[in-house]
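*Asks:* Provide a 3D model corresponding to the input given below.
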Amino acid sequence: MSTINSASTLYYNSTPVRVVSIDGRPWFIAADVFKCLGVVNTTTAVKSLRHDEVRLTEVLAQRPMQALSEKGLRKKLMRSTKPEAHALLDWALHEAIPAHREAATTEEQAKRDTVQRLAARVAELEQRLSTLAVLAKGVPHPIQAALRTQ
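*Replies:* Presented below is the predicted three-dimensional model:
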C-alpha cells in the first residue's frame, strides 16, 4: 500500500478525476480515468501495465484502489483507440498535472508554516517554564510548607 502525501480532485468534462501525490509524484485513480473513457472494468484495463505504472493505494481511508503513474497514464491513453483518450491525455499533461503540483506545493508550504508556528510556540512556552523554574527555586512548595508547620 502506498503513502499518499496529498490528494486533489480535478474535473475533466465535469467528471471528477482524483490525483494523489505519492513520493512527490502524481498518480491518477484508474477508475476515474477509465470512467472518462467509458471503460467499466478497471482491473482488466490495468493488466497490461508494469508494476511501476500501476499500484494499489488508499484514498482518504476508502477501500484500496488502482492508481496510474504519469507513465502508466500516458501508455494507456496513447494506446487507446478511443478518440477522447488523446484529449484526456492533453488535459492531464497540460492542466491536471500542473494544477495538482501547484496544490501539493501550496499544501506542503502550509504544513511547513504550521510546523514553524508550533516550534515558535514551543520555544516560547519553554522560555516561560524556565523563568517560572528560576522564580520558584526560592519558594517552598505548599505541601512542604504544610508539613513543616505540623
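
*Asks:* going forward, measure contacts between C-alpha atoms and count neighbours the same way
*Replies:* Will do.

*Asks:* Tell me how far the host helix or strand of V115 lies from the chain's centre.
*Replies:* Under the criterion of DSSP states H and E, V115 resides in helix 97-136. In terms of C-alpha atoms, centre = their mean, to the nearest Å, the centre of helix 97-136 is found 19 Å from the chain centre.

*Asks:* Where do the strands of this structure begin and end?
*Replies:* Under the criterion DSSP state E, the chain contains strands at 4-12, 15-22, 25-29, 54-58, 64-69.

*Asks:* Comparing these, which comes out most buried?
*Replies:* strand 25-29 (a mean of 25; mean count of other C-alpha atoms under 10 Å).

*Asks:* Contacts made by that strand with the rest, please.
*Replies:* Here strand 25-29 makes contact (C-alpha atoms under 8 Å, 6 or more residues apart in numbering) with 17-21, 65-70, 73, 97, 100-101.

*Asks:* and for comparison, fold this next one:
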Amino acid sequence: MSGLANFAFEEHLVRVVERDGEPWFAGKDVCRCLEIEKHHQALDSLDGDERGTCTVGTPSGHQTMVVISEPGVYRLVFRSRKPAAERFKRWLAHEVIPAIRRTGRYETTPAAIVDTEAPLMAKVAAVRLALRLFGRDNARALWHRLELPAMDAPASDAEAGARNAAACLDHLLAARIEDGLTIRAAIGAGVPERDALFSAGLGIVGPRTREEGFQLFVPNQHPALSRHFSGTPWADGRWNAALAGGRFAWTRRTMRIPGGSKRGIGIDLAAIAET
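*Replies:* Okay, here's the model as predicted:
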C-alpha cells in the first residue's frame, strides 16, 4: 500500500491510498462527502472485500483508519438520494478513475497533493470564512492563492436554469399531436399542419416589437400538456416556469385558442429551429 494523498472534493478532504494499483478511499471522508451521518453503520454494511484498514501518519501520530474500495464507494453513492452523491460520483468518474485508466495507478499533479490533513483543512477553513464574510469572488481568489486543488466550478443558477429549460423544450417538441405528428414537425411544416398545434393548446403568434420574432405560444395550463408532462419534473404546470428560464423565451403573453383566452409564454421559433 502506497502513501497517503489528500484531495479536495468541494470543501471536504478526501484521503486516498493505493493498494495493488487501485485507489482506496478513507471511509469516513467518503461518508462526510455523501452527508452520511452514521458513518460507522454505513461502512459496516459493506462486504468484506469492499472495506479494509490502513495505518497513516497524522500530526498526532500514527492512526488506523477504515478505507473502502472503488466498488464500496459506489455502493454508498447509489444508496444515497442526496444531490451530493451525484456530484461525488461525477468527481470520481471525471477525475479519479480516468487517472487510473491512463496510468494504471492513481497519480495526481503536485499541486493537488497536500502532505498532511491539518494544513489542507486549515486552508479550506480560511476559504469558508472568506466566503461567509466577503462573498464568493473573494473566496475563489483566496482558494487559488492558497494553491488548493483545482476543481470544476459549479454551474450558476442561470446555467442550471438554461439547461432545465432546454430539456423541458425538447420534451415538449417531442410530443405527438394529430396523426402522430410531433410538435417540432408541425412547427416546421406549412400552415395547415400548424393548425394541429391548437389540439395541444399551442399556437404560432407574431412579434409585438422589432426585437421579437414569431413565437410558439405555450399556455400555463392545458389538459393535453398536463398529460404529456405527467411524471416529469415539469408536471402540474411547472413547464411554464422552466421554459421561462431559457434564453429562447420572450415575455409572457395572452392568446385566444379554442376554449378561450389563455395566458402563457412565447418561445422564439428561430431558436427552436436551431435545437
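
*Asks:* Just give the TM-score of the two.
*Replies:* The pair, once superposed, lands on a TM-score of 0.60 when counted by TM-score structural alignment, normalised by the length of structure 1; 101 aligned residues with a C-alpha RMSD of 2.1 Å.

*Asks:* Show me the two of the contacts of strand 25-29 of structure 1 that sit farthest apart.
*Replies:* M65 and R101 (21.0 Å; C-alpha to C-alpha).

*Asks:* and A133 of structure 1, which of the strands of structure 1 is closest to it?
*Replies:* Checking the strands of structure 1 against A133 of structure 1 by C-alpha to C-alpha gives strand 4-12 as the closest, at 40.9 Å.

*Asks:* How far does that closest one sit from its chain's centre?
*Replies:* Worked out by C-alpha atoms, centre = their mean, strand 4-12 of structure 1 lies 8 Å from the chain centre.

*Asks:* Same check on stretch 92-104 of structure 2?
*Replies:* Counting by C-alpha atoms, centre = their mean, stretch 92-104 of structure 2 is centred 20 Å from the centre of its parent chain.

*Asks:* Run through who's touching it.
*Replies:* Applying C-alpha under 8 Å, 6+ apart, the contact partners of stretch 92-104 of structure 2 are G21, E22, R105, Y106, E107, T108.

*Asks:* okay but S69 of structure 1 is in contact with T57, surely?
*Replies:* No - applying C-alpha atoms under 8 Å, one finds S69 of structure 1 not in contact with T57, separated by 11.6 Å.

*Asks:* hey, what's in contact with both of the two?
*Replies:* Counting by C-alpha under 8 Å, 6+ apart, nothing touches both S69 of structure 1 and T57.

*Asks:* where do the helices sit along the stretch 51-200 of structure 2?
*Replies:* Using DSSP state H, counting those that start in this stretch, the helices of the stretch 51-200 of structure 2 run over 70-79, 83-91, 97-103, 117-134, 136-145, 157-173, 183-188, 191-194.

*Asks:* Which of those helices sits closest to F9 of structure 2?
*Replies:* helix 83-91 (7.5 Å).

*Asks:* Which positions in that closest one come out as buried?
*Replies:* Residues A84, A85, R87, F88, W91 are the ones in helix 83-91 of structure 2 that count as buried (16 or more other C-alpha atoms under 10 Å).

*Asks:* now swap in stretch 102-116 of structure 1 and tell me
*Replies:* A104.

*Asks:* got a list of contacts for that stretch?
*Replies:* Defining contact as C-alpha under 8 Å, 6+ apart, one finds that stretch 102-116 of structure 1 is touched by S6, A7, S8, S21.

*Asks:* Next, give me the two most distant ones among the residues you listed.
*Replies:* Greatest spatial distance in the contacts of stretch 102-116 of structure 1: S8 and S21, 8.7 Å, computed using C-alpha to C-alpha.

*Asks:* what about I183 of structure 2, neighbour count?
*Replies:* By the criterion of other C-alpha atoms under 10 Å, I183 of structure 2 has 23 neighbours.
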